[in-house]
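Q: just coords:
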């Protein structure tokens, strides 16, 4: 039997910890996002990007790279994408709050792996909550946007290690019956429409929370996507949006975050 869901995973920002006063250096935020489609709706992403290309007058196979696009082009893409049925999960790390950053600097990919764990937890809950009998086997295929320097076999080993620790008093809360480890793979961004959508959602989320060197954030793209965030009992906090630092604490310190998540 085939899987019930497919999750496309991408990130925005970087994992560095060099924060300079003028805003250069490492990004303050690192965001990892999954865009989850039911398997029967997977091709709706292809149709949405095809429609956006037609509006923009782009060639048929031109890939969407959200950060390289102009504002108007981003709006065209997003307004086609939000017509399709999907849910999003984003893990947001405000890196200056991370204690012992030296530990993360000394262990390459440690932050990425940790956010991957939190992301897969919430993707697994989403699949558990929304599984339909007779529509696949209840599992989700995990497809990462390929980062050339990263070993995705290491991610597989990391997740399998978490699974082996299940029931040993750990705080890992992955719903394991939903995770199909055999299907985990990395694919080049340009090859799959779903990865281009994940890139757009991750970057939109990053734009909504990060401040430019002029002290300005842009939540306009994120606002278009708010109805697609995964909710449990109508609550998006801790589900469709998970922050490493407490959400209320961040909002108290950063008033622009209240605007970013207004009317969610």
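A: Yep, that arrived. All figures in this text were calculated on a predicted structure; none of them were measured in a lab. Numbers count the residues shown, from 1 in each chain.

Q: Could you use CA atoms for every contact and neighbour count after this?
A: Noted.

Q: Next up, identify which helix or strand residue 215 is on.
A: In the assignment (DSSP states H and E), residue 215 maps to no helix and no strand.

Q: go on, residue 92?
A: For residue 92, the host element (DSSP H and E) is strand 87-94.

Q: And the contacts of that strand?
A: 28-37, 115, 118-119, 122-123, 201-202, 205, 228-230, 239-245 (C-alpha atoms under 8 Å, 6 or more residues apart in numbering).

Q: tell me which residues in the next helix or strand after it are buried?
A: Where DSSP H and E defines the elements, the next helix or strand beyond strand 87-94 is helix 101-106. By 16 or more other C-alpha atoms under 10 Å, the buried positions in helix 101-106 come out as residue 104.

Q: take a look at this one as well, against the first:
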């Protein structure tokens, strides 16, 4: 169910006793979660065909490894700026080594779990209100992603974890409005997901705040590159395929509905020449 509330206005939730992490959950091992997005949120003829989000879940004991990866990549490409797939790993011939290095290094982060939500705008079923309100669309897709983060934290291999979530700030979208929307999802129980396994509230930051947001940008860039290729192009997904073992799977190895939530026609993914390699 889509919660069709305005993306601004009345505050529906707050940090009070309702959403304080219960002591038993607070004692759980932690998993750091970093969220980034790809594409624009519009539905015009000039809009991107896809909007996607990723959550990169890194167990606390692997967080130092992740930070070393980010620092090493910044050193290798000689920049002090936050890592950004488009700025530093664009499909220029001279950047081929950079892209492979980044793909190999993030794929080696121990215990990392990756979740994607992919929206194919042409076929997704949505109200005119959702299509007209870009902030509402972003908030709803964020809800879909965090639901899957909550399930992954609850059923983490080796025992439940408490997820600490940081999202990349979105230009033109107020974090407080998104927070209000997500509070309302919880207040009105518009989800069956075990959201108590997310330390509330999630927070929004610029990429310079956390190395994990820069790493999430790289994962998202790899998926974005794969989505930008033609349906017959396998090479465009080479770097996405490098971390296929990190994408969350169901008990029978399935990706759809687990590590990849497709909002719209699933064929927009499954018809692609690289899909069977990803799902194998």
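A: Arrived safely. Predicted model, so just to flag it, every value in this text is computed and none were measured.

Q: Fetch the TM-score of the aligned pair.
A: Here the superposed chains carry a TM-score of 0.83, computed using TM-score structural alignment, normalised by the length of structure 1; 244 aligned residues with a C-alpha RMSD of 2.4 Å.

Q: on that earlier part again, what residues in structure 2 pair up with the strand holding residue 92 of structure 1?
A: Mapping strand 87-94 of structure 1 onto structure 2 (TM-score structural alignment) gives residues 113-120.

Q: how close does that stretch sit to structure 1?
A: Once the two models are superposed, stretch 113-120 of structure 2 sits on average 0.4 Å from its counterpart in structure 1 (mean C-alpha distance after the TM-score superposition for structure 1).

Q: burial measure for the closest residue in space to residue 131 of structure 2 that isn't next to it in sequence, as a count.
A: Nearest in space to residue 131 of structure 2, with sequence neighbours left out and distances taken as C-alpha to C-alpha, 6 or more residues apart in numbering, is residue 43 at 6.2 Å. By the criterion of other C-alpha atoms under 10 Å, residue 43 of structure 2 has 17 neighbours.

Q: In three-state terms, label residue 43 of structure 2 for me.
A: coil (DSSP: H, G, I helix; E, B strand; the rest coil).

Q: do you know how far it is from residue 170 of structure 2?
A: Going from residue 43 of structure 2 to residue 170 of structure 2 by C-alpha to C-alpha, to the nearest Å gives 17 Å.

Q: can you check residue 253 of structure 2 too?
A: 33 Å.

Q: What lines up with residue 150 of structure 1 in structure 2?
A: Residue 150 of structure 1 maps onto residue 173 in structure 2, by TM-score structural alignment.

Q: ok, that match - contacts?
A: Contacts of residue 173 of structure 2 (C-alpha under 8 Å, 6+ apart): residue 135.

Q: how about the strands in the stretch 1-150 of structure 1?
A: Counting by DSSP state E, counting those that start in this stretch, the stretch 1-150 of structure 1 has strands at residues 5-13, 29-38, 87-94, 140-145.

Q: Now the next helix or strand after the last one on structure 2. Mean distance?
A: Moving toward the C-terminus from strand 140-145 of structure 1, the first helix or strand encountered (DSSP H and E) is helix 152-164. Helix 152-164 of structure 1, aligned to structure 2 and superposed, deviates on average by 1.4 Å (mean C-alpha distance after the TM-score superposition for structure 1).

Q: ok and helix 152-164 of structure 1 relative to strand 140-145, angle-wise?
A: Between helix 152-164 of structure 1 and strand 140-145, the angle comes out at 150 degrees (axes from the mean of the first three to the mean of the last three C-alpha atoms, to 10 degrees).

Q: which residues sit against helix 152-164 of structure 1?
A: Contacts of helix 152-164 of structure 1 (C-alpha under 8 Å, 6+ apart): 113, 117, 172, 176, 181, 184-186.

Q: The residues you listed in helices, which ones?
A: Under the assignment DSSP state H, these contribute 113, 117 to helices.

Q: Using TSV, please lay out the contacts of helix 152-164 of structure 1 together with neighbour count and distance to residue 156 of structure 1.
A: Formatted as TSV, these follow (neighbours: other C-alpha atoms under 10 Å; distance: C-alpha to C-alpha, whole Å):
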residue	neighbour count	distance to residue 156 of structure 1
113	15	10
117	20	11
172	15	16
176	16	14
181	16	7
184	17	7
185	16	9
186	19	11
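
Q: a markdown table for the contacts of helix 152-164 of structure 1, including distance to residue 45 of structure 1?
A: Below are the contacts of helix 152-164 of structure 1 laid out as a markdown table (distance: C-alpha to C-alpha, whole Å):
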| residue | distance to residue 45 of structure 1 |
| --- | --- |
| 113 | 27 |
| 117 | 25 |
| 172 | 31 |
| 176 | 27 |
| 181 | 23 |
| 184 | 20 |
| 185 | 19 |
| 186 | 18 |
